[in-house]
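*Asks:* Here is a sequence together with a model predicted from it:
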Amino acid sequence: MAIPSFVDRVQLVVRAGNGGNGCVSVHREKFKPLGGPDGGNGGRGGSVIVRVDPQMNSLVDYHRQSQRKATNGQPGMGEHRAGANGEDVVLPVPEGTVVFDADTGQVLADLTGGLSECVVAQGGRGGLGNEALASRTRKAPGFALLGEEGEQRTICLELKVIADVGLVGFPSAGKSSIIGAISSAKPRVADYPFTTLVPNLGVVKAGDHTYTVADVPGLIPGASRGKGLGHEFLRHIERCQAIVHVIDAATYEPGRDPLSDLDAIETELGAHGGLEDRPRIVVINKIDVPDGRAIAEMARPDLEARGLRVIATSVMTGEGLQELVFAMSELVRQRRIEQAAAPPPRVVIRPRAVDDTAGFTIKRQGDGEGGFVWRVRGAKPERWVRQTDFGNDEAVGYLADRLNRLGVEDELLAAGAQPHDTVAIGSGEHPVVFDFAPQVEVGAEILAPRGEDQRLNQPRGAVRRRREREAAHRAEHEAPVAEGDEADWRRLRDTRSEQTPAGFASEVDDVEVEWVGGDPYGSGDDGTGRDHD
């Protein structure tokens, strides 16, 4: 099957990359057997970005390949090395592309004017390594956080051609012929209906003013209900500053005349919606055919009575085309002035924290025969659960500490939760389910810092031996004395007087000091407590 040359609507499945897992590692170096944690963080997953490319005019590149995926972030490594970030995937689109969420219909971005790109799928955050998780009470965590999964969604890209003037009318009314005559565009022209299957764009110059004109495929009564080509191509004139009705003066179909053709097209425009405020010009084309000029002059009074400007044209002779070019230029110029004079919308900035600490809710669900469950929902708790390695007891304890600090346990108790009730965090098919065990029951277990490596609390061998000697020395000198000497020992211990240079206490009379080898201070004391003159 041949690939069409113009595609203005496609549906894509986009998936961002997952974040890399954090690393659990302990620094190893000679003479430093316990160098501390050095596990790096995981890399961020790649995002999917839709970006405007001025060189593109169609979405045909996405007609066949409907899935795009970014790369994953790399896991962290030891020696403080973080994992590499995943590469972003950029989807180039023409200016005027509108990005929808295919599931909800929400408009994600309208890529016009200053908005040149948008992130349609955010890459997952990388998990923290055990180095980043270390603290004063958790010196060497034996766990790391897992990387988050990247976003996945189905989007719809819809191109709305950006033109200043849109030509609408019945098939074979001469719209393509007019745009080919007043611009350098080369649309396909033939003598049968629905020759134009895709919008044609042309650049028109009126004096020093330049603007663009779009030729929309022909409309027929009932197009809003799917007849003919339908009215889906009308989205290409939603951005137009003015609308030009092209009416065929040479038609011989029964029941058709300029007024009825205009009413039929206006009915289809009303069914599409959003075009009521656009200024209109009526062009009665093909006045060069027999009776064409007469038909135009007959319809002119009624059309002008509706407040419409009427221009009779002939592509074959060129009559009326110059007037049409300057008339459209005047409408575009006035419209641009009105839009420039309009006050810009007031922008109210309401800063919002990236991580909302109070962003969780607790509800009791399922009170039937199958029992009930306490459902915890919130960005933070659900993200923490996704990043937890439940095969690691320390990681599970760290998650419990975080939930407790966030206030989840207090809210569960306030809501009436009892010990051993079922608690589920998250929604969907795979929530994390556990039995509620409040802190008051856990007791001392929760007071100990989780993730602490006891090896790092042990002193080195030399320090340990010195402390053992000091402890033995204190025990030896603080040993209890005999009962008979207890009073003297207490009296000596409580003595606060200073020691004299002679080496004895000046306030104690019954203490004798005997020096071995003589008095080292030269005081004349022979060691018996008597002085020699």
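*Replies:* Good, I have the coordinates.

*Asks:* use CA for all of it now, contacts and neighbours both
*Replies:* Fine.

*Asks:* Count the neighbours of residue 210 for me.
*Replies:* Residue 210: 13 surrounding residues under other CA atoms under 10 Å.

*Asks:* Let me know the secondary structure of it.
*Replies:* strand (DSSP: H, G, I helix; E, B strand; the rest coil).

*Asks:* That one and residue 204 touch, don't they?
*Replies:* Yes - counting by CA atoms under 8 Å, residue 210 touches residue 204, with 5.8 Å between them.

*Asks:* Relative to the whole chain's centre, how far out is the longest helix seen in the chain?
*Replies:* Under DSSP state H, the helix in the chain containing the largest number of residues is helix 321-341. Helix 321-341 sits 41 Å away from the centroid of its parent chain (CA atoms, centre = their mean, to the nearest Å).

*Asks:* how about the helices in the stretch 251-400 of the chain?
*Replies:* Along the stretch 251-400 of the chain, counting by DSSP state H, counting those that start in this stretch, helices occupy 258-272, 292-305, 321-341, 379-386, 393-406.

*Asks:* If we ignore the residues flanking it in sequence, what's nearest the residue most central in space within the chain?
*Replies:* For the chain, the residue nearest the mean C-alpha position is residue 122 (4.9 Å; CA atoms, centre = their mean). Excluding the flanking residues, the one nearest residue 122 by CA to CA, 6 or more residues apart in numbering is residue 47, at 4.8 Å.

*Asks:* try this one next to it:
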Amino acid sequence: MTTFVDRVELHVAAGNGGHGCASVHREKFKPLGGPDGGNGGEGGSVILVVDSQVTTLLEYHHSPKRKATNGKPGAGGHRTGALGPDIVLPVPDGTVVLDRQGNVLADLVGHGTSFVAAQGGRGGLGNAALASARRKAPGFALLGEPGEARDIVMELKSVADVALVGYPSAGKSSLISVLSAAKPKIADYPFTTLVPNLGVVTAGETVYTIADVPGLIPGASQGRGLGLEFLRHVERCEVLVHVLDCATLEPGRDPLTDLETIEDELAQYGGLEDRPRLVALNKVDVPDGQDIADLTRASLEERGYRVFEVSALAHKGLRELSFALAEIVAAARAAKPVEESTRIVLRPTAVDDAGFTIEEEDGAYRIRGGKPERWVRQTDFANDEAVGYLADRLARLGVEQELWKIGAKEGDTVIIGPDENAVVFDWEPTMAAGAEMLGRRGEDHRMETQRPAVDRRRERQRGRDAAEQEYLDFEALSSGREQLDQ
């Protein structure tokens, strides 16, 4: 039964935004009191958060699909739709998030660190929010945007200061069990350790973590054995310890050969060249083991390694090794720059950024850009007035003018958005998209034909007052002319 998983593929889908509402306020003696449609609620997002209590990705191995809740649509009476709740997924410290192409999206280190894996869709605006002095009675609302959906890969890289590397059954698990309080599985056969083990070591005033990486064998960097699955767990370590077996009975093996083999695998994996190395000659409690250690120690020191003769069973040399590791870890921590408080980085839009691009493709013109693509997703193409509103927005953005510049002609095919979700239409420079049929663009003609009777009486009275004033002005002008003639 699988109990440890350090790499999973996860499909995450955020919630869709709720649609805006197109509504008109109605009450007695006031059947058309103005737009009062509310906005749609935002869809929920999928958020990854580091939890120090989580140590494996096993949960997502069994449930690889996660979807957040959609936002609720708006309603009349200026009622905004409910927000879709976010989904918070706890992940272990040291989780790296990648896309399907292997690009790193986030490196989550430290309790509470978060990353939005899928952003919830925005809610659509209701017709009350779309009303303005020029557009007093919108007969449409904007649609909610779809939530983001994508496949991600999560890899766990243990956050440890020291990594023990070596052949299977070299004694790494025994060593970590006596250096720390960790209790890994220990047996007298290869590949006993199937998962990385972490332990906490205290040496004087320095406290550091140590990881027991499952045994490496020749070809591990290409996927042989368990090495490729767990080599990633040494990437964050500050120092590597080669645990060399001085009591092996396998033919063709000795500490120097084992060291060369493991170093070759680490070099092929890459990225570990700058890590300092120590050598622990293990199992010197065995008579032959002490003899082999004496023979190989000088050769190892000539190669520049600090060598420690240790025995997990006899507890020999452990204190010296522990304090040597603490010294290297403390120096590495001191050399790291002090982390500054979170800074807000402002990236203003370039002055020459139009917000969109137009490319010619096989006789058609494709428009790409955040705003045009978002506006298309928000448009209800079953509503002529909404389509006219989209045309107005594109014209104000400068799309129509740019099409003229690059030589587009009336009737040419224009595409907005990517292939999987594109809108195709024939370009008409003066296109109103049917909005003229509704009278003044963005207004409901019923507001003029179905006004309350009291409003109509007031308008007639204002007309009579204006006519009477015009007559009085005419009389005064005539009287003045008569006096001049006399």
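*Replies:* Arrived safely. What you see is a predicted model; the values in this text were computed from it and never measured.

*Asks:* still on that earlier bit, adding distance to residue 215 of structure 1 and mean neighbour count, write the helices of the stretch 251-400 of structure 1 out as JSON lines.
*Replies:* JSON lines is the format used below for the helices of the stretch 251-400 of structure 1 (distance: least, CA to CA, whole Å; neighbours: other CA atoms under 10 Å):
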{"stretch": "helix 258-272", "distance to residue 215 of structure 1": "15", "mean neighbour count": "17"}
{"stretch": "helix 292-305", "distance to residue 215 of structure 1": "22", "mean neighbour count": "16"}
{"stretch": "helix 321-341", "distance to residue 215 of structure 1": "14", "mean neighbour count": "16"}
{"stretch": "helix 379-386", "distance to residue 215 of structure 1": "48", "mean neighbour count": "18"}
{"stretch": "helix 393-406", "distance to residue 215 of structure 1": "59", "mean neighbour count": "17"}
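
*Asks:* Turn these into JSON lines, including distance to residue 237 of structure 1.
*Replies:* Listed next are the helices of the stretch 251-400 of structure 1 as JSON lines, based on distance: least, CA to CA, whole Å:
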{"stretch": "helix 258-272", "distance to residue 237 of structure 1": "10"}
{"stretch": "helix 292-305", "distance to residue 237 of structure 1": "22"}
{"stretch": "helix 321-341", "distance to residue 237 of structure 1": "14"}
{"stretch": "helix 379-386", "distance to residue 237 of structure 1": "41"}
{"stretch": "helix 393-406", "distance to residue 237 of structure 1": "52"}
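
*Asks:* Looking at these, which is nearest to residue 170 of structure 1?
*Replies:* helix 258-272 (7.5 Å; CA to CA).

*Asks:* Not counting sequence-adjacent ones, nearest residue to residue 33 of structure 1?
*Replies:* Per CA to CA, 6+ apart, closest to residue 33 of structure 1 is residue 27, 7.9 Å.

*Asks:* one step back: between the helices of the stretch 251-400 of structure 1, which one is nearest to residue 138 of structure 1?
*Replies:* The closest of the helices of the stretch 251-400 of structure 1 to residue 138 of structure 1 is helix 393-406. By CA to CA, the value is 10.1 Å.

*Asks:* ok, and what's touching the closest one?
*Replies:* 141-145, 357-358, 381, 384-385, 388-390, 409-410, 450-451 (CA atoms under 8 Å, 6 or more residues apart in numbering).

*Asks:* In structure 2, what range does stretch 235-245 of structure 1 match?
*Replies:* Under the alignment (TM-score structural alignment), stretch 235-245 of structure 1 falls on residues 232-242 in structure 2.
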